[in-house]
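Q: sequence below, structure please.
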Amino acid sequence: TTESKQTSIDLVVQPDGKAAIPYVGSVRFAGLTLEQARQAILEALKQKAVEPDVIVTSTSTASRIVTVSGAVGRPSVVPLNLVSETINEVIAKAGGPAAQPYETYVTLVRGKKTGTVLLKSIIANPSENIHVKPGDQIFVTRDPRTFTILGQVRANQRVEFGANDLNLLEAVALAGGGSDRTVDAKGYFVFRYEEPDIVMSLLGQERFHQMLSKGMKADSVGRYPIVYRFNMTNPDSLIVGQTFPIKNRDVIYASRHPSVDITKFLDFVARPIGIANSGVAIADNLDDLRN
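A: Okay, here's the model as predicted:
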């Protein structure tokens, strides 16, 4: 018209693949590219408008959506572009992950299949950053890596890594360090489950089979228990401790110094003597009162 040189129309394509446009009528969009749809509309307008031009833009497609939920900025239903998009791109549309990549897991549900991978692995290995498909469901979960520290330390507790990597010395320091009065620097232990080839290389094949015959059993994923001991009075242990990686669910134990037991025994022996001395003092006071 003279007042407006263009008109913008929002269309919703119906389940039959068609949509109605004023002065054009019903237009079939299913199976057409944007350019083919533009040409179809333009051809219908040539007899009804002077030098018409048409621009067709896809804003969203109800059949091309992915559900993103969990530990993201904005859990939502994300519409896909016509250009194929990857997992990271779809998560970014949902506000991005709420936690660090090294403690964030991404689960993709496609039909009856499910796969879970660490977000850090997707970033480090582009081949893991696969393209999503319409109807996919993505669940982002935060599962922080932790270790448990017990024994003669400031507090027996479970501690989050708070970093991508953590060595033994950093872990002990993160937990507050050992108690200076009671800890035995010769007895720091790390308990964990290792892969069979690692345990066999440390124990030797013969010793490994001996342990199996004595009842050593693997966990649910086929790993075997092993204990590492560190003597922190030895400078070599301090060097090794800087490169010894702590793994998720490790248990660190700081043993008690033998002198602590002796001190406790002496305290126990001295306690009755103190009670007896108090009793004598009370008796003397009673005699003074009687006199």
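
Q: going forward, measure contacts between C-alpha atoms and count neighbours the same way
A: Will do.

Q: closest to the centroid, which residue in the protein?
A: Glu103 (2.6 Å; C-alpha atoms, centre = their mean).

Q: before we move on, which element is the residue lying closest to that one once chain neighbours are set aside in?
A: In space, and not counting its chain neighbours, Glu103 is closest to Pro144: 4.8 Å by C-alpha to C-alpha, 6 or more residues apart in numbering. Using DSSP states H and E, Pro144 falls within no helix or strand.

Q: Pro144: neighbour count?
A: 17 (other C-alpha atoms under 10 Å).

Q: pretty sure it sits against Tyr105.
A: No - Pro144 is beyond contact range of Tyr105, at 9.7 Å (criterion: C-alpha atoms under 8 Å).

Q: I have a second one here; can you model it like the first so I can compare?
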Amino acid sequence: MRGRAKTSVALGIGDVVSITIYEAQRGGLFTSTEGNAAPGNAVELPRQQVDLAGNITVPYAGAIKAAGRSPQDVQLEIKSKLSGRAIDPQVLVSVADRISNSISVLGEVNTPARIPIEPGGIQLLPALARAGGTKAPAFESIISIQRDGKIDSALLVAVNERPDNNIQLRPGDVVTVTRRPRYFLAFGATGQTTTLGPLDRRFPFDSYRMSLGDALAKAGGLQDDRAQAAAVFLYRFESRQALERMGVDVSLHPGPLVPTVYRADLEDPSGYFLISDFIMRDRDMIYVSNAPSVDFLKFITLIRSVPQTVSDYRVAAEARF
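A: Next comes the predicted model:
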């Protein structure tokens, strides 16, 4: 999302305008001729919408083109057309209801609304505030703007942190807020086996920026009796450009995203500083390998179970016959 130039808000088809005409003396076209009429009387015409042709109608001035023009331009034309008939006329045109020059805020907000754009314009964050704010946390709220047949999206927290993303909205923009929880997966020798089961391996983010160290801690840490601290892996799809900047050969992967595996060695004390600075992304997967001794014990357990299985089979067979 980019752009900070303010939008000039002009009248459009469907807008409701209010017109007030002032005359310097009584006895003119619009002021009363009664003896108690005060100098400088004014008359307010009935409110009217800009029609499909883009016009409004003013007595003694006829049809006035309004669509695409500012209220100031319209009132100057009305004054010019009344100058030969009214007594020193002064005209005030104001917008009672902006129909064409409005934006819509929908989705996961507390008060979905159609918001008129005032002459000073309105930016994205004030528009969200007018809609009551988002229901979800900023790091889970996706802000999408539909404009001219295109859609541009960003996390709300990214809009908060970068002022140039707080763009000026334009008439007809549709702002949609969608909640998308961010999570990571953790497998292998993490957590406590007595409390973490297969259904507990998906962990939601609780902040915008979560490091690999934060993620391991949230997953329960490394199991002291099983984990191989030197073999902590993170799987993600990395951008081709990022890997090329790292000097990685990506010639075998022509696409824009390359499946990538990062490895952290926590047997090296410096590895803890590394994982504290390594930022997690949505849908990252962590795998902590088992220590070689654990795999050896699994093998021994399997070997020991074979004679017992044969013995159980023999007992069952003798009992049957």
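
Q: for Met210 of the second structure, see how far away the aligned partner of Arg145 of the first structure in the second structure is.
A: Arg145 of the first structure maps onto Arg182 in the second structure when the alignment is built from TM-score structural alignment. The gap separating Arg182 of the second structure from Met210 of the second structure is 11 Å, by C-alpha to C-alpha, to the nearest Å.

Q: again with Phe299 of the second structure
A: With C-alpha to C-alpha as the criterion, Phe299 of the second structure and Met210 of the second structure are 37 Å apart.

Q: give me the more crowded residue out of those two.
A: Each of Phe299 of the second structure and Met210 has its neighbours counted (other C-alpha under 10 Å); Met210 has more, 16 against 12.

Q: so the lengthiest strand in the second structure aligns onto which residues of the first structure?
A: Criterion DSSP state E: the longest strand present in the second structure is strand 227-239. Strand 227-239 of the second structure corresponds to residues 183-195 in the first structure, going by TM-score structural alignment.

Q: the second structure: helices as residue ranges?
A: Secondary structure of the second structure (DSSP state H): helices located at 71-82, 124-130, 156-161, 212-218, 240-245, 270-277, 292-320.

Q: which bit of the first structure covers the third one?
A: Right, the one you point to is helix 156-161 of the second structure. Counting by TM-score structural alignment, helix 156-161 of the second structure sits on residues 119-124 of the first structure.

Q: mean deviation of that stretch from the second structure?
A: Relative to the matching residues in the second structure, stretch 119-124 of the first structure has an average distance of 2.8 Å after the fit, by mean C-alpha distance after the TM-score superposition for the first structure.

Q: which residues are in contact with that stretch?
A: The list of residues contacting stretch 119-124 of the first structure from outside it, by C-alpha atoms under 8 Å, 6 or more residues apart in numbering, reads Pro101, Tyr102, Glu103, Thr104, Tyr105, Val106, Glu128, Asn129.

Q: ditto for stretch 214-227 of the second structure
A: 184, 186, 188-192, 201, 203, 229, 276, 280, 288-291, 294.

Q: try it again at 7 Å.
A: Contact with stretch 214-227 of the second structure is made by Ala186, Ala189, Thr190, Gly191, Gln192, Val288, Ser289, Asn290, Ala291, Val294, as judged by C-alpha atoms under 7 Å, 6 or more residues apart in numbering.
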